[in-house]
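Student: have a look at this fold, sequence not included:
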């Protein structure tokens, strides 16, 4: 990296296949997608959570901003990502288990 910075940059921008490094790609692109909205205390945690999308069948969140960002990420992802659904636990009176069960049906 220090000996030949141009080669190092070329490696990351041209030689690396994003589909073979999905978590790194997700960390980068979700950070960009999340920054299109107001930065909050949870932005860093949301970015970290996005790295686990390849492990999910369905991803549920109450955070409208996060869901919108992840849907944009999914639209350009070089790998398959799960369905991303918005849920509203508060509207159910806080019955999270019932909301999750209903969202998965």
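Tutor: Received, thanks. Please read these numbers as outputs of a predicted model, since none were measured by experiment.
Student: rest of the way, CA atoms for contacts and neighbours
Tutor: Will do.
Student: how much space separates residue 27 from residue 101?
Tutor: 28 Å (CA to CA, to the nearest Å).
Student: of the two, who's got more company?
Tutor: Taking neighbours as other CA atoms under 10 Å, residue 27 and residue 101 compare with residue 27 leading, 17 against 9.
Student: take this one as well and set it beside the first:
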């Protein structure tokens, strides 16, 4: 894998708001599907919410073989880790829920 591809990173959004209804991004210089498959890379979108920092970042992740992706083109997958994503305390959130009809769209 090329060092350049393994360090590919792009901030796609500076702030995350409750009012967000759609996330659609164009990532400049994103390698093509064949290049991603050859390098065994999967696209990853991370929601960063630490301290006063709320942003969405795009990176490339080295694929780990498993049943879910075995034999499939890796360029079709998107990893969205949510382990550190927490809602604010109930007292600070209006009585409102967020429903995502689909995931982020990358052009």
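Tutor: Arrived safely. On a predicted model such as this, the values are computed, not experimentally measured, just so you know.
Student: now the TM-score, please.
Tutor: After superposition, the two chains reach a TM-score (TM-score structural alignment, normalised by the length of structure 1) of 0.24; 45 aligned residues with a CA RMSD of 4.3 Å.
Student: contacting residues around the nearest residue to residue 31 of structure 1 once chain neighbours are set aside?
Tutor: Spatially, and ignoring its direct neighbours in sequence, residue 31 of structure 1 is nearest to residue 47 (5.7 Å; CA to CA, 6 or more residues apart in numbering). In this structure, residue 47 of structure 1 makes contact with 27, 30, 31, 34, judged by CA atoms under 8 Å, 6 or more residues apart in numbering.
Student: what of residue 78 of structure 2?
Tutor: 42, 43, 44, 45 are the contacts of residue 78 of structure 2 under CA under 8 Å, 6+ apart.
Student: tell me which stretches of structure 1 form strands.
Tutor: 58-61, 83-86 (DSSP state E).
Student: ok, residue 43 of structure 2 - how many residues close by?
Tutor: Counted with other CA under 10 Å, residue 43 of structure 2 comes out at 20.
Student: same check on residue 6 of structure 2?
Tutor: 14.
Student: helices of structure 1, start to end?
Tutor: With helices called from DSSP state H, structure 1 shows them at 5-10, 22-34, 43-50, 64-76, 96-104.
Student: could you dump the ones you listed to CSV with distance to residue 86 of structure 1?
Tutor: Shown next, in CSV, are the helices of structure 1 (distance: least, CA to CA, whole Å):
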stretch, distance to residue 86 of structure 1
helix 5-10, 38
helix 22-34, 16
helix 43-50, 14
helix 64-76, 6
helix 96-104, 9
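Student: quick one: closest of those helices to residue 58 of structure 1.
Tutor: Distance to residue 58 of structure 1, taken as CA to CA, is lowest for helix 96-104 among these, at 7.8 Å.
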